[in-house]
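In: Build me a structure from this.
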Amino acid sequence: MKNVGYQNASLCWQAARECSVETNSKGAILTERACGTRHYLNATAAIVYLLCDKCHSTEDIAGFIAEQFSLENLPIDDVQGALDQLQAKGLIQRG
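Out: Now for the predicted structure:
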């Protein structure tokens, strides 16, 4: 997937807390460095989180997932749901 690199950073997602990331066959474990709280992510949520790098919008992330899983349609609603959950936990925020 091409990195779109939006000029408007407010459209892009980024990590809100400093976490260490341990990937495994089921997804990822995020450990907040400040408090040690662990968050367990399934494979799709892990991809979504890892793409919250100040360079990807919701549409970019959905496009990447559609490409990786050979989906005909962009999974915007599913990606938005994952982003909402990550944001509710304070793990990500808009750029």
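
In: Every contact and neighbour count from this point should use C-alpha atoms.
Out: Fine.

In: Show me the helices in the protein, by range?
Out: Along the chain, the stretches classed as helices by DSSP state H are 43-50, 58-68, 76-88.

In: Sequence B follows; please return its structure for comparison with A:
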Amino acid sequence: MTIKEITKGYQDEVSFQKKMLQNLQYWLQFFLTIGAIGFVLGYYFYQKTTWLFIIGTIMTGIGVIGALIIAYGRHRGKQNVKLIIADYQKKIATLKNK
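Out: Here you go, the predicted structure:
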């Protein structure tokens, strides 16, 4: 393989990983919204309407747990992109020395 082919492959991979990180950002916003709506329901309907309070509490729990999982996935994805870039730089340095 030539350096040009390797560079193209790594550029494709990094752009794909960044697109997936953006998708995770959308999901993070979704779960934070669900959690916020649940919090408002729970806060507003506390001791007024029991079933809406329960729904709000459940939505808050789902939103928080979902946001934590997605945030962890984004963190690991960013680390993965950094590893891919470091591996690319190492391979290019090795090929240029030969």
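
In: Any idea what the TM-score comes out to?
Out: TM-score for the superposed pair, counting by TM-score structural alignment, normalised by the length of structure 1: 0.29. Supporting figures: 45 aligned residues with a C-alpha RMSD of 4.1 Å.

In: could I get the helices of structure 1 as TSV with mean neighbour count?
Out: Formatted as TSV, the helices of structure 1 follow (neighbours: other C-alpha atoms under 10 Å):
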stretch	mean neighbour count
helix 43-50	19
helix 58-68	19
helix 76-88	16
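
In: got these as TSV, with distance to Leu30 of structure 1 columns?
Out: Listed next are the helices of structure 1 as TSV, based on distance: least, C-alpha to C-alpha, whole Å:
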stretch	distance to Leu30 of structure 1
helix 43-50	9
helix 58-68	19
helix 76-88	11
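
In: distance of Leu24 of structure 2 from Ile85 of structure 2?
Out: In this view, Leu24 of structure 2 and Ile85 of structure 2 are 20 Å apart by C-alpha to C-alpha, to the nearest Å.

In: Ok, Lys19 of structure 2 next?
Out: Taking C-alpha to C-alpha as the measure, Lys19 of structure 2 falls 16 Å from Ile85 of structure 2.

In: between these two, which one's more packed in?
Out: Ile85 (15 against 12; other C-alpha atoms under 10 Å).

In: just to confirm, which helix or strand has that one in it?
Out: Applying DSSP states H and E as the criterion places Ile85 of structure 2 in helix 50-97.

In: on contacts alone, who are the packing partners of that helix?
Out: Helix 50-97 of structure 2 is packed against helix 3-44, with contacts defined by 3 or more C-alpha pairs under 8 Å, 6 or more residues apart in numbering; DSSP states H and E.

In: Can you tell me the closest non-neighbouring residue to Leu28 of structure 2?
Out: In space, Leu28 of structure 2 comes closest to Ala67 once its chain neighbours are excluded; the distance is 5.4 Å by C-alpha to C-alpha, 6 or more residues apart in numbering.

In: quick one, what contacts that neighbour?
Out: Contacts for Ala67 of structure 2 (C-alpha atoms under 8 Å, 6 or more residues apart in numbering) come out as 27-29, 31-32.

In: ok, 10 Å please
Out: Residues in contact with Ala67 of structure 2 (C-alpha atoms under 10 Å, 6 or more residues apart in numbering) are 24-25, 27-35, 61, 73.

In: Ala46 of structure 1 too?
Out: Contacts for Ala46 of structure 1 (C-alpha under 10 Å, 6+ apart) come out as 21-24, 26-30, 40, 82.

In: Good, we can wrap up now.
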